[in-house]
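Asks: Quick one, structure for this:
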Amino acid sequence: MMKKIITILLLCITSHHTFAQNQIEMATALRSSGKIYVVVLVLLTIFVVLGIFLFMLDKRIKKLEK
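Replies: Down below sits the predicted model:
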């Protein structure tokens, strides 16, 4: 499980550097007005909730398989 978490974190960090190199007008406008943090927070919340849901679902499926 720890390997999966570390792999996901490394992929997130790597993709951040890849996408951060390009300047996009919409992102620049959101960043200058401070709204980019709201967008990032919403996306982060969605991914965390989805991850928790999938983790719980996996535990239930393993329990049913036994």
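Asks: Going by C-alpha atoms from here, please, whenever you check contacts or count neighbours.
Replies: OK.
Asks: for the longest helix anywhere in the chain, packing partners?
Replies: When the chain is parsed with DSSP state H, its longest helix is helix 36-65. Counting contacts by 3 or more C-alpha pairs under 8 Å, 6 or more residues apart in numbering; DSSP states H and E, helix 36-65 is packed against helix 25-33.
Asks: and the helix it packs on, how far out from the chain's middle?
Replies: Per C-alpha atoms, centre = their mean, to the nearest Å, the displacement of helix 25-33 from the mean C-alpha position of its chain is 20 Å.
Asks: Please provide the structure for the following sequence as well, for comparison with the first:
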Amino acid sequence: MKSVILAICFILSLSIVAFAQNSNGVDMATELRESGKIYVVVMVLAVIFIGIAIYLFSIDNRLKKIEKQK
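Replies: Down below sits the predicted model:
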């Protein structure tokens, strides 16, 4: 129950932060988009995310093997 309440508070705080931002746009993001480097940034983030996901799945598999041994 605490985790659900915490998740709801987190989502609400993100929405408040999103409304607080101005709509002028971010100069750095605009510059990256114009030069095409935004795709490099997106790919690096995707590789990092995939690496973390693979690492977590491998840890989960190891823990399952250890639990079966006991």
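Asks: Superposed, what's their TM-score?
Replies: Superposed pair, TM-score by TM-score structural alignment, normalised by the length of the first structure: 0.64. Supporting alignment: 46 aligned residues with a C-alpha RMSD of 1.3 Å.
Asks: circling back to that earlier point, by how many degrees do the longest helix of the first structure and helix 25-33 diverge?
Replies: Angle of helix 36-65 of the first structure versus helix 25-33, following axes from the mean of the first three to the mean of the last three C-alpha atoms, to 10 degrees, is 110 degrees.
Asks: Distance check, Gln23 of the first structure against Arg31 of the first structure.
Replies: Gln23 of the first structure sits 11 Å away from Arg31 of the first structure, taking C-alpha to C-alpha, to the nearest Å as the criterion.
Asks: Settle it for me: which of the two has more neighbours?
Replies: Using other C-alpha atoms under 10 Å as the criterion, Gln23 of the first structure and Arg31 rank with Arg31 on top: 12 against 9.
Asks: what's the matching residue for that one over in the second structure?
Replies: The alignment partner of Arg31 of the first structure in the second structure, by TM-score structural alignment, is Arg33.
Asks: returning to what we had before: can you list the buried residues in the longest helix of the first structure?
Replies: In terms of neighbour count (16 or more other C-alpha atoms under 10 Å), helix 36-65 of the first structure has its buried residues at Ile36.
Asks: What's the average distance for it when superposed on the second structure?
Replies: Compared with the second structure after the fit, helix 36-65 of the first structure shows a mean deviation of 0.6 Å (mean C-alpha distance after the TM-score superposition for the first structure).
Asks: how far away is the aligned partner of Leu54 of the first structure in the second structure from Ser13 of the second structure?
Replies: Applying TM-score structural alignment, one finds that Leu54 of the first structure aligns to Leu56 in the second structure. Going from Leu56 of the second structure to Ser13 of the second structure by C-alpha to C-alpha gives 27 Å.
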